[in-house]
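1. I'll drop the sequence and a predicted model, then ask my questions.
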Amino acid sequence: MDVWQRLVHRLGGLPPTNWMMVGRWLLTSVNTHKIFGHQLQKITPYPNETMIGWVFHYLIGIVYVIAYTILWKNVGILTLTFLDGLIFGVVSVVVPWFFFMPAMGAGVMGCKTQRPVVGCLSALGVHSVFGVAIALLLQLSQQYN
């Protein structure tokens, strides 16, 4: 996911996710017990907010891998194929569109940003690639079990 974002940034100029702001949002949410409504640009930066944003990002990624594994092994609605990975990735984009974007002040599907369509398509692309990567890496791991 991160490699894909960096590649798209270099080739197309789309900025990657700002994990510093994610860290600031997380720390502010924990401190205020409030998820929505922060004006993150006006909040004094926290020490280590970038690192905290990156760690949170990877923890969320692990949750997605666990969810895919459960839907594959326990529920049986996913297989370890390119198509199922793509479907999982496309469906998973509802989380940033309808939770993280609004929570960070960008509105539902980034409607409060200057280029909401670009933000939504970027999230869709990144999540699609990540879903496919999960499926293919789990498939690869099965060859060694």
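-> Perfect, I can see it now. Numbers count the residues shown, from 1 in each chain.

2. contacts and neighbour counts: CA atoms only from here.
-> OK.

3. packing partners of the lengthiest helix in the chain?
-> Identified as the longest helix of the chain according to DSSP state H is helix 116-142. Packed against helix 116-142, as judged by 3 or more C-alpha pairs under 8 Å, 6 or more residues apart in numbering; DSSP states H and E, are the following elements: helix 2-12, helix 49-69, helix 82-92.

4. one more time with 6 Å
-> If contacts are counted by 3 or more C-alpha pairs under 6 Å, 6 or more residues apart in numbering; DSSP states H and E, helix 116-142 sits against helix 82-92.

5. quick one, the helix it packs on and helix 49-69 angle?
-> With axes from the mean of the first three to the mean of the last three C-alpha atoms, to 10 degrees applied, the angle from helix 82-92 to helix 49-69 works out at 130 degrees.

6. what are the buried residues along helix 82-92?
-> Residues of helix 82-92 classed as buried by neighbour count (16 or more other C-alpha atoms under 10 Å): F82, D84, G85, L86, I87, F88, G89, V90, S92.

7. can you give me how far the next helix or strand after it is from the chain middle?
-> Once helix 82-92 ends, the next helix or strand along the chain (criterion: DSSP states H and E) is helix 94-95. Per C-alpha atoms, centre = their mean, to the nearest Å, the displacement of helix 94-95 from the mean C-alpha position of its chain is 9 Å.

8. likewise stretch 102-119?
-> 14 Å.

9. okay, one more to line up with it:
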Amino acid sequence: MFDLFWRGVAVGIGATILMDIWAIVLWRLFGQSAPNWAPVGRWFWHLGRGKVFHSSIAEAEPYAHELALGWLSHYAVGVLYGVVFAFLVGMSWFAAPTFIPAWIMGIVTVGAGWFLLQPGLGLGWAASKLPNANTVRFLNLVAHTVFALGLYGTAFIIR
């Protein structure tokens, strides 16, 4: 069980790193906004004080270390997803990783962003308050597919 836990931590970190590399590629080559985890850090800070949903996270009380907390939270969630995934698929998957289970996990994790984080930030369910909501949803699905590739690729490397 301990080995499975550490494999989950490894694939969670690997998947999150690949997702971050993807975000940097989108930013540098295609002019997407640069990754900014400060609003997420502010959200997590307020979450710890019992406030889940905001009309606008930008209007919420700032937190001095929100960028650092945002990055830490981003990786903590990635590791959590990796550990949950590891326990769902078991050691047999790590012996011979396949993409489909990782991709299913990647797509399932989009739900946390659409139905918890985005409404929590004040963006609406699945970014519905944004003028480009469909583009954001598409990019969320692609990013979580990249996360799935990271789960699979990291598992392949450590097998």
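-> Here it is on my side, so go on. Quick caveat: nothing in here was measured; it's all calculated off a predicted structure.

10. before we move on, the earlier item: can I get the buried residues of helix 82-92 of structure 1 in JSON lines including distance to S128 of structure 1?
-> As requested, the buried residues of helix 82-92 of structure 1 are exported to JSON lines (distance: C-alpha to C-alpha, whole Å):
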{"residue": "F82", "distance to S128 of structure 1": "10"}
{"residue": "D84", "distance to S128 of structure 1": "10"}
{"residue": "G85", "distance to S128 of structure 1": "8"}
{"residue": "L86", "distance to S128 of structure 1": "5"}
{"residue": "I87", "distance to S128 of structure 1": "7"}
{"residue": "F88", "distance to S128 of structure 1": "7"}
{"residue": "G89", "distance to S128 of structure 1": "4"}
{"residue": "V90", "distance to S128 of structure 1": "5"}
{"residue": "S92", "distance to S128 of structure 1": "8"}
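
11. what about A112 of structure 2, how many residues nearby?
-> 11 (other C-alpha atoms under 10 Å).

12. structure 1: which residue goes with that one?
-> Counting by TM-score structural alignment, A112 of structure 2 lines up with V95 in structure 1.

13. V9 of structure 2 too?
-> With TM-score structural alignment as the criterion, V9 of structure 2 matches nothing.

14. got the buried residues for whichever strand or helix holds V9 of structure 2?
-> Using DSSP H and E, V9 of structure 2 sits in helix 2-30. Across helix 2-30 of structure 2, burial judged by 16+ other C-alpha under 10 Å covers 4-5, 7-20, 22-24.

15. before we move on, the earlier item: and the buried residues of helix 82-92 of structure 1, which is closest to T32 of structure 1?
-> S92 (27.3 Å; C-alpha to C-alpha).

16. so that closest one versus V55 of structure 1, what's the distance?
-> 19 Å (C-alpha to C-alpha, to the nearest Å).

17. do L136 of structure 1 as well
-> Using C-alpha to C-alpha, L136 of structure 1 is found at 23 Å from V55 of structure 1.

18. neighbour-wise, which of these two wins?
-> Set L136 of structure 1 next to V55 and count neighbours by other C-alpha under 10 Å: L136 wins out with 18 against 14.

19. distance of A86 of structure 2 from L4 of structure 2?
-> Distance of A86 of structure 2 to L4 of structure 2, computed by C-alpha to C-alpha: 6 Å.

20. next one: H74 of structure 2
-> H74 of structure 2 sits 21 Å away from L4 of structure 2, taking C-alpha to C-alpha as the criterion.

21. again with P39 of structure 2
-> Going from P39 of structure 2 to L4 of structure 2 by C-alpha to C-alpha gives 33 Å.
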